[in-house]
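# kindly generate the corresponding structure for this input.
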Amino acid sequence: MKGEKRKQLILDCAKKLFAKQGFYRTQISDIVREINIARGTVYQYFANKEEIFICLLEDAYSKWEKAIYDAVELINLKTITPVEYFRLRIKTTLDFLLADPDICEIVMSMGFGLPEGLEKATRKLEEKIRDIALNDFKLGLHNGYIRESINTLHAAEMIAAAVLRSAYYFQNNKKEEKQIDKITDEIVNLFAPGIFTADVLAALS
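This is a model prediction of the structure:
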């Protein structure tokens, strides 16, 4: 097995174990036993489990960023409406999180009680979602389809929190059907009236 594939195998295994057992209960020996490799092999790639934890999160965040980029590449920016674009951003992130329940579990339930550096790493996805929304809002203000009266930072923070918590709820509530389009529409309908100008909203009706 080539080096990068072996490294990814370790990360994938660690992700499942961290999500199931938590950070403190998961040990290097668990990873070694799970994928049947020598303990020394793990240390060829990672100094300790803290480094594995941060690396698997960074790996997931890179995949999310690629998903966001790829989604925009597939649309016509000249014809998509501001609300449709807003919806696309939300749905892409929900698609990503609901397709990877282990990352969803780690990001949403494991931050508190971890060492500062690891806790910060678990919060990074929410910060990234917030920053993308904030940049979109700034562009929207410039183009005249975002209300000038809104606090863009607060709005971006609330949207990031809503997306992550909605994904976590539906990921963990087995009785609820995971209808991503429905969840997306609920978030859009909640926030759009307070974000977009009357002209943008009128064009939807």
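# hey, let's count contacts and neighbours off CA atoms from now on
OK.
# center of this protein - which residue?
The centroid of the chain falls nearest to L125 when counting by Cα atoms, centre = their mean (5.1 Å).
# got a list of what that residue touches?
Contact partners of L125, counting by Cα atoms under 8 Å, 6 or more residues apart in numbering, are 61, 107.
# tell me the spacing between it and M108.
Distance from L125 to M108, counting by Cα to Cα, to the nearest Å: 10 Å.
# how about K128?
14 Å.
# also S29?
Counting by Cα to Cα - S29 and M108 are separated by 25 Å.
# compare those two (neighbour count), which wins?
Shown here are S29 and M108; by other Cα atoms under 10 Å, M108 has more neighbours (19 against 12).
# just the buried positions in the helix or strand harbouring the more buried one, please.
Under the criterion of DSSP states H and E, M108 resides in helix 101-109. Across helix 101-109, burial judged by 16 or more other Cα atoms under 10 Å covers 101-108.
# in CSV: those, plus distance to S149.
Converted to CSV, the buried residues of helix 101-109 look like this (distance: Cα to Cα, whole Å):
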residue, distance to S149
P101, 37
D102, 38
I103, 35
C104, 33
E105, 35
I106, 36
V107, 32
M108, 31
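# would you do the same for the sequence below? I want to compare the two.
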Amino acid sequence: MLDKDFTMPYRTPQKIQEMKDAKRQHILESAAKVFAEKGYYQTKVADILCQANISTGSFYFYFNNKEELFENLYDEMIQTYISVLQEAIDTMTGNADSIVESITKAITLSLQTFQTKKELARIMLISSVGLSAEFEKKRTADHQRISLAFEEIFRGLLQKNVIKIPNAKVAAVLFTGSIYSLITHWLQESTAVDLVQFSTPLIVYNLQALGIQCHGPDFNAIYTASEITKTNHFHKESI
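Predicted structure coming up:
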């Protein structure tokens, strides 16, 4: 029997929600470790329960099944990627210098984001292909959303005569596709290679595609991505 002076600690609805959110995030982080180690198909719910040190009931309180949890992890990774791109876009003011800075940020931070979570990224972008029709639909929609954002930006810059491209839609597809293709190619490499080392040539490639040329002897050997915005080796090509 409880002591008559005993009172249960009061928890506000906000505090309760914070505790639920923290536990849900703990399950996601634990699952990410298991997926990275075993892969999606070899991972069982029991493995996640063990890693997170939770009960079966706790797992199913937050997620209906393993696939739903996996999709939540995918959503988190894509949202991080989109946030990185948005941060880069926000620095673009409509002149050649700001384009150089934004493209540099977008590419460098994107590669850094995926490099820090390589094993999980490999599962998300490579191993999970064909997981389900619904998941592939989500993946396609995410790619289109990112591409459309850059299409709108490129169209505005094209109207201002800041960049030289024949078509904003094609430029956006090629820009976002070049980043994604490099990342997926890197994820399939068997040797340990630093992904970020490819940022400079990828930056130069995309700037040139937008009509902004780089100059100077052997640019790739001399400049790193972090130094691009500190130099004046870019100029807008005459139109």
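# now the TM-score, please.
Overlay of the two chains. TM-score (TM-score structural alignment, normalised by the length of structure 1): 0.79; 200 aligned residues with a Cα RMSD of 3.0 Å.
# hang on, the earlier thing: between helix 101-109 and the next helix or strand after the helix holding M108 of structure 1, find me the angle.
The first helix or strand that comes after helix 101-109 of structure 1 along the chain, using DSSP H and E, is helix 116-143. Relative orientation of helix 116-143 of structure 1 with respect to helix 101-109: 90 degrees, computed using axes from the mean of the first three to the mean of the last three Cα atoms, to 10 degrees.
# average offset between helix 116-143 of structure 1 and structure 2?
On superposition with structure 2, the average gap between helix 116-143 of structure 1 and its aligned counterparts reaches 2.5 Å (mean Cα distance after the TM-score superposition for structure 1).
# residues making contact with the helix or strand just after that helix?
Next helix or strand after helix 116-143 of structure 1 toward the C-terminus (DSSP H and E): helix 152-172. Under the criterion Cα under 8 Å, 6+ apart, residues 90, 93-94, 97-98, 101, 104-105, 108, 126-127, 129-131, 133-134, 137-138, 176-178, 183, 187, 191, 195 lie in contact with helix 152-172 of structure 1.
# which among the residues you listed count as buried?
Buried, going by 16+ other Cα under 10 Å: 90, 93-94, 97-98, 101, 104-105, 108, 126-127, 129-131, 133-134, 137-138, 183, 187, 195, out of the contacts of helix 152-172 of structure 1.
# look up the closest residue to E105 of structure 1, ignoring the ones flanking it.
A19 (5.7 Å; Cα to Cα, 6 or more residues apart in numbering).
# so the one you found versus L201 of structure 1, what's the distance?
41 Å.
# same check on L118 of structure 1?
L118 of structure 1 is 41 Å from L201 of structure 1, by Cα to Cα.
# who has more neighbours out of those two?
The residue with more neighbours, out of L118 of structure 1 and L201, is L118; 19 against 16, by other Cα under 10 Å.
# which position in structure 2 aligns with the more buried one?
Counting by TM-score structural alignment, L118 of structure 1 lines up with F135 in structure 2.
# what about the helix holding M108 of structure 1, distance to the chain center?
9 Å (Cα atoms, centre = their mean, to the nearest Å).
# that helix against structure 2, how far on average?
Mean deviation for helix 101-109 of structure 1: 2.3 Å (mean Cα distance after the TM-score superposition for structure 1).
# run through who's touching that helix.
In contact with helix 101-109 of structure 1 (Cα under 8 Å, 6+ apart) are residues 15-16, 18-20, 57, 60, 97-98, 122-123, 125, 164-165, 167-168, 171.
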